[in-house]
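Participant: I would like the atomic coordinates for the input below:
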Amino acid sequence: MLKKCIALFLLMCASLFVLQPTVLACTGFIIGKDLTEDGSWLYGRTEDLEPNHNKTFVVYPRTDNPEGATWKDEANGFEYPLPATSHKYTAVPDVTPEQGVYDEAGFNEHGLSISATVSATANDKILALDPYVENGLAESSMASVVLQNAKTAREGVELLAKIVTEKGSAEGNIVLLADKEGIWYMEILSGHQYVAIKFPSDKFAVFPNTFYLGHVDFSDTENVIASAGVMDLAKEAGTYQEVDGAFHIAQSYNPPLSDGNRSRSYSGIKALDPDADITYEDEYYELLHSSDKKYSLADAMALQRNHFEGLDLKPLDQMELDGKGKPDGKKAVDGYAYPISNQNVMEAHIFHLKDSLPKEVGGGVMWLAMGSPRNAPYLPYYGNITDTYKAYQDKSTEYSPDSWYWVISHINDMAAQYPDEFGTEVIDEVKALEAEWMTQQEALDKEMISLVASDPEKASELATQESMKRAEETFARLKEIEGSMEERVAALPTDSADTETTTSSTNNLLMLGIGALIGLGIVGLAIFYKKSKAES
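Facilitator: Next comes the predicted model:
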C-alpha cells in the first residue's frame, strides 16, 4: 500500500538505521466453501506497511448527505459523489486521514464485506500506455466508497469498474468483495484496465503484492466483469503472453516476480497444502489451487501467522540473530526470506462467512487482530454492531497505554526482543482464548439467527454488548500481560536483549535523527517511491 510522499521519505530514511527493514506489502487469501470443514467461506488479508503505525476499529453510522456532497480523499484529491444516504458500516481506518482514510476492511448494513487492498503494479510497458492516474481511485478511498454505496458484492465490483473507467485508478490493486452469494476477486491492473471473477467455491488462493489472474473466459459475463481493452492493451504494449495456448493476464501485465512476493506466495500455498506441486524456483504462481484437505478458521489464522514453519527458509528478521548481517527489504539471501507474518503487519482480518447467518449480521463474522497477529488475538465481530470498545478508537500516533494497537505493539516488541525470556507463552495463551471464543461463537450464532428473525434491533444490541464485553475483558488481560513483561524485562541483565527488533521508543528516537538526511532524502525519495510502486 502507498502512503503519502512524506511518509515514504521518513520510512526510507529510517530504514538506513533500524534493524528491521521497512517494506510495503500485504498478503490476501481466499478459501472456498467447498474446502472448509463447516462449509463456510474464509477470506482476509494482513495489512503490512511498517511497525508503529496505529490503526483503529470503528462503526460509521448510516448518514443522510446533503445534495451535492462528495467524498474527498485528502491523500490524492480523488472525489466521488456521496449517495443520498451512506450505508452504516464497520471499518479499520488509519489515524491520519489527511494522509488517506484507509478504511481497509468491514461489513455494511446490507451484508456486503470488503478487504481493500493488496497493492500490485503493472510492468513499465503497460504503464507507458495506460499509466495510473494521480487523482484516481486509490486504496485510501476504496473501502469507504464501496461500503457507503453498494449493497451486494457484484454491485461493488460494478461500482469500482465504473470509477476506474471514468476517473482512472491511482494504483494497481487487488480487492475482495463478498456477500451471501459468494466472493468476487478483482484486479485493477493499470490506469483504466481491470478484471474481476466470481471466486470458485472449490479453490483456494494466496496472493501477496503481484497480479495472479491467468486464463479468464471474458464471455462468461455472469462470473466475469472486465474492462474492454485488457487483451488489446497487452498486445499494443508488446507484453501479451499466452500460457497453454491462451491469453494469460498476470504474465502479460506483471513485472518480474520479486523475492518478497515469491517467498509469501510459496510459503502461503505450502502452508495450506504441503503437497502442492510447486517449487520455490517457479517462474510464477497461479491464483487458483485445488486441495483434498478441509480447512478451518484456525488454519486461516495460522496462515496469517506463518513464519516459514516446515520450510527450509528462515524469516529475514532472524538474520541478525544468526550473525548474518542486517536484512535488506524483502530481498531473499542465503535461505532467509520475507514471511507473511512479520513485524510490519499493522492488523490482520479474516471474514468467516456462513450460509446460516443472515445478511443483517453481515452473513458472517470478521475476526480482527489489531497489530501483528504474531501475539495479537483475533476477536470476532458481527456486521450489525453499533459501536466498538474504546481502546480500538484511540488515535494516538505514538505509544498510548489506552490504545489496543499500541499495547499489542509493545507486547510484540518485547516478545521479539527477548525470545529466550518469553518464548511462545503469549501466543500460546492467545490461541487458547481464540479456541474458547470459536466455541462460544457457535452458540451465539444460533441465538443471533433466531433474534434477527424476530427483532433485528435487539440482535444488534446483543451483538454490540457481547463484543464490548469480550473486548473489555481481553484488553484488561493484554494490559496485565504487558505489565508483567515490562517487570520481567526490567529485571533482566542489560545485555540480555536480542537484536531481532527495535522497541517502539527506540524507533521513535531514531526517527528524530533523520532530519540531517533531508538533502539526500529528496533524491532517495524518488527512487524509493518508484521501487515501492513496483513491489508493493
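Participant: contacts, neighbours, all on C-alpha from now
Facilitator: Fine.
Participant: need the strands for the stretch 201-350 of the chain, in chain order.
Facilitator: 204-207, 224-226, 242-243, 246-247, 314-315, 336-337, 345-353 (DSSP state E, counting those that start in this stretch).
Participant: so which of the ones you listed comes closest to residue 276?
Facilitator: strand 204-207 (11.6 Å; Cα to Cα).
Participant: about what we covered before: would you mind finding the most buried of the strands of the stretch 201-350 of the chain?
Facilitator: Comparing the strands of the stretch 201-350 of the chain by mean neighbour count (mean count of other Cα atoms under 10 Å), strand 345-353 ranks first with a mean of 27.
Participant: compare with the first, here's sequence two:
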Amino acid sequence: MPCTTLLVGRRASADGSPLVARTEDSSAGSFDPKRVVVVRPEDQPRTYTSVLGGRTIELPGDPLRYTAIPNALPDEGIWGCAGINAANVAMSATETITSNPRVLGADPLVERRGGQPGGFGEEDFVTLVLPYIRSAREGVERLGALLAEHGTYEMNGIAFSDAEDIWWLETVGGHHWIARRVPEDHYVTMPNQLGIDSFDLADAEGPGRDHLASPDLRDFLREHRLDLTLREDGQSADVFNPREAFGSHTEHDHLYNTPRAWYMQRTLSPHAEDWDAGAPGASPDSDDLAWSRRPEHLLTIEDVKDVLSSHYQGTVFDPYSARGTDAERRAFRPIGINRHNALAILQIRPDLPESHRALQWVAFASLPFTTLIPMFTNVETAPTYLATTDASVSTDSFYWTSRMIAALADPHFHETIPLIERYQQRTMALGRAAVHAADGTAAEAGTSADVPSLLAAANTEIAEQVRAETDALLAQVLFTASDRMTNRFSRSDG
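Facilitator: As a prediction, this is how the structure comes out:
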C-alpha cells in the first residue's frame, strides 16, 4: 500500500520525544475509511487468521492493551496502521517498499496458492506484534521471528519506538529482514522504496547496538551474490549498501518515490545541498539520497504534519501552482495526495511519567486540507469522533468530514486554502493547549489508576472542540464551492 514515513530521533525533536509518523494511503482508485480503536486484552484474539494470507497462528495469552487505526470496513482484514501499547511502545505498519528480481528469486515472497496459506503482511503486523512487546528492540525481534517462520507476501518497512529509540525494519524477500536504529540526532525519510543505505553485518551478528538482521544474512548475501559494494583494498567486508543489494532504482522510483524523499530533505535540511541544481544525491530522481540526515533545527509535531502534507510548494512541481509547465506540475507523486487514509504521529515523551507520556496524533483524508487531533493512549476507549466511521458518509465522523472538506476545497484551492490554514492553526493550538492541561491534571491525580479516566475525558473534550471547528470549516468551504459552481448566473452577469 502506498505510504510515506518520517522518523525523528529524540535529539532531533523539539521536546526530546522520538517521533514516528506515517501516512497510510490507499491504492489508486480506492479509499479505505479508517477509525481509531483501543484494543483491550480481552478483545485481542488468541487464534488469528490472516484474511489475505490465509495463515493461522496461535497468539500469546498475555497481550497488552493497545491503540490502532484499523479499516472501518473489515472485509480485507484489520490493517491496524499504527498504535501505542500499554508499555508505551509505538509501532507503524507499514511502508510498502521495493525489491529486485535477484532478491525475490533467492527468497521468494510467500504466495497463497491452491488452498495453501501465504505469509503475513501489512494487514496483520500490528495485531501480531504490538500487544506483546515492551521495547522497540523487542518489536524488531518479534516481527523478525514471525517473518522467519511464516514469511511475508510483500516487501515492507516498519518502525518501532519507545522513549529512547526508534528502530526501522525492512523485509528482504519472503523471510529475511534487516533493521537499523535511527541515529538520535537525525530524521529518516521513507517513500515506497527500500531505504537503508548502509549496514554493518558485524554489529548485527555481535552486540546489535545499531543493526539487527536475520541470523543467516551474511550467508544469504554470499550464496546469492547480492552484495554489490565496490570496495577499496582493505575496506571492511562487513559494511554494505542494502539499497544496492536489495532495493530498486527504476523509472517508477524516479517519478513516484525519490521525489518525495528529495522534497522532505529539501524542506528539513534546506542548506545541506543545492537541492535545485540537479546534482547527484540531491535531485528528485537521485538514487542515492541519504537515508537519514540532521535537521537544521529541532523538529516539532507541526513540522512533521506540514512535510507529510506537502505537494512540492515553492517548486515547479506543485500541482496547485501557476509556476512550471503542465507536464512539470504533474511530473511527480505528491506527498500530500488525495488518497490518504490516515496519518498517525506516535510520540513517546520520555520526560513525563509513564501514566501519560504517550500521544497518538491522528489526521484523516488528504493532508493538505486536514488537521491533527491528539489522543492520549493510556485509555480504555477512543473518542467517538475518531472511532465513528462506517460505510455511511456522515459529519459525525472525523474521517468523512475531513474527506468532504478536501474534495470540496481541491477544485477551489486558492480560494479555500486561507480558510483551511486558519483552521489548522486554531485546531493545532487547541490540541497543544489540551495536551498541556491534561498533563497537569494527570500529574495531580491521586494515583496512576486514576489517570486513564482523566485522559479519556481530555481526549473527548479536545475531539469535540476540533469537531466544532471542523463543522464550521465544512460550512465555509461548502459555501465557497457552491458559489463557484459552473452553472452560476446572476442578472448582473449581463
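Participant: residue 278 of the first structure is nearest to which of the strands of the stretch 201-350 of the first structure?
Facilitator: Using Cα to Cα, the nearest of those to residue 278 of the first structure is strand 204-207, at 13.2 Å.
Participant: so who does the residue mapped onto residue 11 of the second structure from the first structure touch?
Facilitator: In the first structure, residue 11 of the second structure lines up with residue 34, judged by TM-score structural alignment. Applying Cα atoms under 8 Å, 6 or more residues apart in numbering, one finds that residue 34 of the first structure lies in contact with 40, 201-203.
Participant: circling back: select, out of the strands of the stretch 201-350 of the first structure, the one closest to residue 405 of the first structure.
Facilitator: Set against residue 405 of the first structure and scored by Cα to Cα, those come closest in strand 345-353, at 8.0 Å.
Participant: with the second structure overlaid, how far apart is that closest one on average?
Facilitator: For strand 345-353 of the first structure, the mean deviation from the second structure after alignment is 1.5 Å (mean Cα distance after the TM-score superposition for the first structure).
Participant: the helix or strand following that strand - contacts with which helices or strands?
Facilitator: Once strand 345-353 of the first structure ends, the next helix or strand along the chain (criterion: DSSP states H and E) is strand 364-370. Using 3 or more Cα pairs under 8 Å, 6 or more residues apart in numbering; DSSP states H and E, the elements in contact with strand 364-370 of the first structure are strand 345-353, strand 379-382, helix 404-417.
Participant: can you tell which of the ones you listed is closest to residue 197 of the first structure?
Facilitator: Of these, nearest to residue 197 of the first structure by Cα to Cα is strand 345-353, at 18.3 Å.
Participant: show me what residue 509 of the first structure aligns to in the second structure.
Facilitator: Aligned partner of residue 509 of the first structure by TM-score structural alignment: none.
Participant: so which helix or strand takes in residue 509 of the first structure?
Facilitator: Per DSSP H and E: helix 504-512 holds residue 509 of the first structure.
Participant: quick one: that helix to helix 404-417, angle?
Facilitator: 100 degrees (axes from the mean of the first three to the mean of the last three Cα atoms, to 10 degrees).
Participant: quick one: contacts for the closest residue to residue 9 of the second structure other than its chain neighbours?
Facilitator: Take residue 9 of the second structure and drop its neighbours on the chain: the residue closest to it by Cα to Cα, 6 or more residues apart in numbering is residue 184, 4.2 Å away. Counting by Cα under 8 Å, 6+ apart, residue 184 of the second structure makes contact with 8-12, 165.
Participant: excluding chain neighbours, what is closest to residue 52 of the first structure?
Facilitator: Closest to residue 52 of the first structure by Cα to Cα, 6+ apart is residue 504, at 6.5 Å.
Participant: residue 358 of the first structure now?
Facilitator: Using Cα to Cα, 6+ apart, the closest residue to residue 358 of the first structure is residue 449 (6.8 Å).
Participant: quick one: the longest helix along the second structure to helix 398-409, angle?
Facilitator: Identified as the longest helix of the second structure according to DSSP state H is helix 451-483. If you take the same axes, to 10 degrees, helix 451-483 of the second structure sits at 20 degrees to helix 398-409.
Participant: helix 451-483 of the second structure: how far from the chain's middle?
Facilitator: 23 Å (Cα atoms, centre = their mean, to the nearest Å).
Participant: again, but for stretch 299-313 of the first structure
Facilitator: That offset, for stretch 299-313 of the first structure, works out to 16 Å (Cα atoms, centre = their mean).
Participant: not counting sequence-adjacent ones, nearest residue to the aligned residue in the first structure for residue 297 of the second structure?
Facilitator: With TM-score structural alignment as the criterion, residue 297 of the second structure lines up with residue 293 in the first structure. Excluding the flanking residues, the one nearest residue 293 of the first structure by Cα to Cα, 6+ apart is residue 35, at 6.7 Å.
Participant: the one you found contacts residue 294, doesn't it?
Facilitator: Yes. Using Cα atoms under 8 Å, residue 35 of the first structure is in contact with residue 294, at 5.0 Å.
Participant: what about these two, which has more around it?
Facilitator: residue 35 (22 against 15; other Cα atoms under 10 Å).
Participant: for residue 352 of the first structure, see how far away that one is.
Facilitator: 13 Å (Cα to Cα, to the nearest Å).
Participant: and residue 129 of the second structure, what's its match in the first structure?
Facilitator: Match for residue 129 of the second structure (TM-score structural alignment): residue 146.
Participant: and what of residue 138 of the second structure?
Facilitator: So, by TM-score structural alignment, residue 138 of the second structure is matched to residue 155.
Participant: surely its match forms part of a helix?
Facilitator: Yes. Counting by DSSP: H, G, I helix; E, B strand; the rest coil, one finds residue 155 of the first structure located in a helix.
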